[in-house]
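*Asks:* no FASTA, just this:
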């Protein structure tokens, strides 16, 4: 079925007023992206759900009061946490302009879709046509399919059509079924799909014009109206495409093939907030009581996607066999050379009372930069931990409601000092939508290609991007030969729906012995929703891979008067911001910045 023709039908778009519809009214029908799936009219006070569908606020409110599920995909929804205003769509609808249905009588007014009804009621050309015929009863528009109701006025008939939708749909479906049976019996030699097309659609001629056909009777017109409405409803596939597109923008089509991959993703993107559920706890406790060297370790989790990695250790205290010891340990990651050492931040423990959460045991401590436990780890797990040697009494944990269904829950929150601002900035509605979608839908996806994975990391790096330039010597030779040769990093985001930047490295035109290093703003689908010009802090670090302490680090603030920070009009803003003489080429080559033919540049961009 051709979706593109669903809005081009010449009659029967809606049951009301089928005989009176003209080209002006038909042209005023909403596009599918502006149409409420419940009332099938223009979206009024549009809202969007966490599953990606759009509705009128009043429609979805009434629907959820009776159902509690999404009308499209039947997912459980709550008005308090799953429904959000869609101001972008609201602005788009308000920018639409439509002709008055009485334009053929001389009205030249163009109004927004939502103001059309009010204009029609007050339009000076909305005058009843005079008639010399005696007053007669107005039959229902669905008289041909069995509705026998008669009315004194057109307004009463219109109200009847609006209120008795279920009755009329039932009559239409019965008529359609009866017509299909007759057609099948009389055209048994013709394919069913071909017969359906011949009955309800006329093929265009070679010039693209609709071929002439015999006039349809009332029944055929109504059946055709139903069929076209079914076409509109069948655009759910299009809605699904929109959902997939939204998820690809938010998650970059990030998918998971196995539960292990799902857990790894949650651990990397938990932002330092990890809930450790220790199942089969009584058996594990018995093992620890029998063996004093028996210890339980949680999976490794990250303070940010490219940040520090920690795990939690629970064991019987060697100082007091009646108590639990609880510690955190730093773990090795691929980005350790790009991080600041020793770790500096706040660590919070909470052993959850599952029968009365108010009785949960909560403790907070600050890191100590003088301890080995917070230095850069040299092994997979740092041997030195940091925490409490006597955190909780074993008997109290067993008796006082901390263990339920043989599960003990320990919640850990680790925040690096420089990440606290990021966490606070994430407390907005956009991030709530992203987190809700990730928590509900993350388990439904799988990773198909490395490119999709990279796109995900770029969108959710929170402005912290590590650019690894491989095959560097060959690229450097090319830049030295060609003064216009430049290297650009992939585009990365300051937040999932925030600003997008890329980094440019090239030989300085001012000094051929130096590198120039700049950032450029890039175009995104959310630019209209962002504040311009960009205002924030930009940090560069060219990493010394043999001695990270010798890395070259620089920080600068944006300048709102520069074109470089205005809303980009091209895919990449032509104006960049940075250093025209950032580092001497020979120093970069000789002093340990290049290892295994790879140069690493770390960029951190934070909105202010």
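*Replies:* Happy to help now that I have it. Computed from a prediction, not measured in an experiment: that's the story for all the values here. Numbering: from 1, shown residues only.

*Asks:* going forward, measure contacts between C-alpha atoms and count neighbours the same way
*Replies:* Noted.

*Asks:* who's in contact with residue 84?
*Replies:* 47, 48, 49 (CA atoms under 8 Å, 6 or more residues apart in numbering).

*Asks:* columns distance to residue 388 on top of those, output as TSV?
*Replies:* Shown next, in TSV, are the contacts of residue 84 (distance: CA to CA, whole Å):
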residue	distance to residue 388
47	48
48	46
49	44
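
*Asks:* top of the residues you listed by neighbour count?
*Replies:* Highest neighbour count within the contacts of residue 84: residue 47, with 24 neighbours (other CA atoms under 10 Å).

*Asks:* for that residue, which non-adjacent residue is spatially closest?
*Replies:* Leaving out its chain neighbours, the residue that sits closest to residue 47 by CA to CA, 6 or more residues apart in numbering is residue 85, at 4.3 Å.

*Asks:* one more: residue 347?
*Replies:* Nearest to residue 347 is residue 414, by CA to CA, 6+ apart, at 4.6 Å.

*Asks:* structure B:
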């Protein structure tokens, strides 16, 4: 049986699990984990404090200078040179995010961090400047001017008939300037099948020529369709090859280190151990592993483990193990980051048990796995009493437990 490095929970440090919902890419719906608590904008060069909070680098430095080195969130003493660490993982996440400008008439896509600058330099300054937007049909006689894009868009939609009339007039003027034979040749070239001229074949021959032309067109279209079908099959095969083995595996790769483990049918096993009392040693232990999940799509791979040994006062132990992943050659070792263990109460969030720990590079549990899974785990040998699981009703209606593991890479 593998051994594990463990920590003993400290009473009073357990906090209710904080729930947050991910939002879309609209600038007005910034995810809370990407928002600086000081300036309330997207994190710029994010740093992580020793007490586990994220801020913009400039914001927290200025705050510490003005507030005697206290954390804005929990008031803990912070040293700007020792207690602030660059949060490169969050910075990479923000760099990969893009948004679309929500200003009326402006749908420019840009990196998330560039949005505030875009609004201040483009739209805020635009409101103060003189009118300079012209109708796109200015060259053919529409001389309207507008102060913002929304007015321009409304003008184009409502005066389409006027613009068509201007186009018709311009075409008429242009045709008068161009020699007639040139215009007639262009019109003839655009026509699909010109009428027969003098000396053309008989009507029957014309029909045969038309049928031949149609047949040739059908053959050409069928050849193109066959080529497109072949390309689609090749693309479909390539997509199947590149796609993960199953949708479930795709979800485990894209969970970004936030994995919820529903442990089924465990209530009856726990109750049997509790009812055995002094005879508990006669029962077999409980040892269960979760699926493997990833810290990012190409990141570290982990699994969670719960273990119960029958005893006079049995506890549920909770650990995390590193597993061999496909991209281990490209990752820095040993693993460094923060791990949160959460036992979710199904009805009362105040009873949710949450413990947060940081990795220790000196432990074997965080070295690169040699086998399928690192035999050393890290976590808590006595995470919660089995009697508390039953008395405080942590089990769901179907007798399951819900455990959440969150991994943040430094």
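*Replies:* Sure thing, it's come through. Please read these numbers as outputs of a predicted model, since none were measured by experiment.

*Asks:* after superposition, what is the TM-score?
*Replies:* A TM-score of 0.43 describes the superposed chains when it is computed by TM-score structural alignment, normalised by the length of structure 2; 207 aligned residues with a CA RMSD of 4.4 Å.

*Asks:* coming back round to it: so the residue nearest to residue 347 of structure 1 is in which element?
*Replies:* Assigned by DSSP states H and E, residue 414 of structure 1 belongs to strand 407-416.

*Asks:* now do the buried residues in that strand.
*Replies:* By 16 or more other CA atoms under 10 Å, the buried positions in strand 407-416 of structure 1 come out as 407, 408, 409, 410, 411, 412, 413, 414, 415, 416.

*Asks:* was I right to think the third one contacts residue 275?
*Replies:* Yes. Under the criterion of CA atoms under 8 Å, residue 409 of structure 1 lies in contact with residue 275, with a separation of 6.9 Å.

*Asks:* re the thing from before, surely the residue nearest to residue 347 of structure 1 touches residue 273?
*Replies:* Yes. When contacts are counted by CA under 8 Å, residue 414 of structure 1 is listed as touching residue 273 (6.6 Å).

*Asks:* how about the strands in the stretch 351-500 of structure 1?
*Replies:* Under the criterion DSSP state E, counting those that start in this stretch, the stretch 351-500 of structure 1 contains strands at 361-366, 386-393, 403-404, 407-416, 464-469, 486-488, 492-493, 500-507.

*Asks:* most packed of the ones you listed?
*Replies:* Most buried of those by mean neighbour count (mean count of other CA atoms under 10 Å) is strand 492-493; its value is a mean of 26.

*Asks:* packing partners for it?
*Replies:* Applying 3 or more CA pairs under 8 Å, 6 or more residues apart in numbering; DSSP states H and E, we find strand 492-493 of structure 1 packed against helix 450-459, strand 500-507.

*Asks:* and the next helix or strand past the last one?
*Replies:* Going down the chain from strand 500-507 of structure 1, the next helix or strand is strand 514-522, by DSSP H and E.

*Asks:* helices and strands around whichever helix or strand comes after that next one, which ones?
*Replies:* Using DSSP H and E, the helix or strand that follows strand 514-522 of structure 1 in sequence is strand 536-542. Judged by 3+ CA pairs under 8 Å, 6+ apart, strand 536-542 of structure 1 is in contact with strand 552-557, strand 598-607.

*Asks:* what residues of the helix or strand just after the shortest one count as buried?
*Replies:* Per DSSP H and E, the first helix or strand lying C-terminal to strand 552-557 of structure 1 is strand 577-584. Applying a neighbour-count criterion of 16+ other CA under 10 Å, one finds 577, 578, 579, 580, 581, 582, 583, 584 buried in strand 577-584 of structure 1.

*Asks:* quick one: strand 577-584 of structure 1 to strand 500-507, angle?
*Replies:* 40 degrees (axes from the mean of the first three to the mean of the last three CA atoms, to 10 degrees).

*Asks:* helices or strands up against strand 577-584 of structure 1?
*Replies:* Applying 3+ CA pairs under 8 Å, 6+ apart, one finds that strand 577-584 of structure 1 makes contact with strand 514-522.

*Asks:* give me the element residue 267 of structure 1 is part of.
*Replies:* Using DSSP H and E, residue 267 of structure 1 falls in helix 259-268.

*Asks:* what element comes up after that helix heading to the C-terminus?
*Replies:* Using DSSP H and E, the helix or strand that follows helix 259-268 of structure 1 towards the C-terminus is strand 273-278.

*Asks:* from the contact counts, what lies against that following strand?
*Replies:* Against strand 273-278 of structure 1 (3+ CA pairs under 8 Å, 6+ apart) you get strand 407-416.

*Asks:* helices or strands next to the strand it packs on in the packing?
*Replies:* strand 273-278, strand 345-351.

*Asks:* turn the ones you listed into JSON lines, including distance to residue 326 of structure 1.
*Replies:* Below are these laid out as JSON lines (distance: least, CA to CA, whole Å):
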{"stretch": "strand 273-278", "distance to residue 326 of structure 1": "12"}
{"stretch": "strand 345-351", "distance to residue 326 of structure 1": "9"}
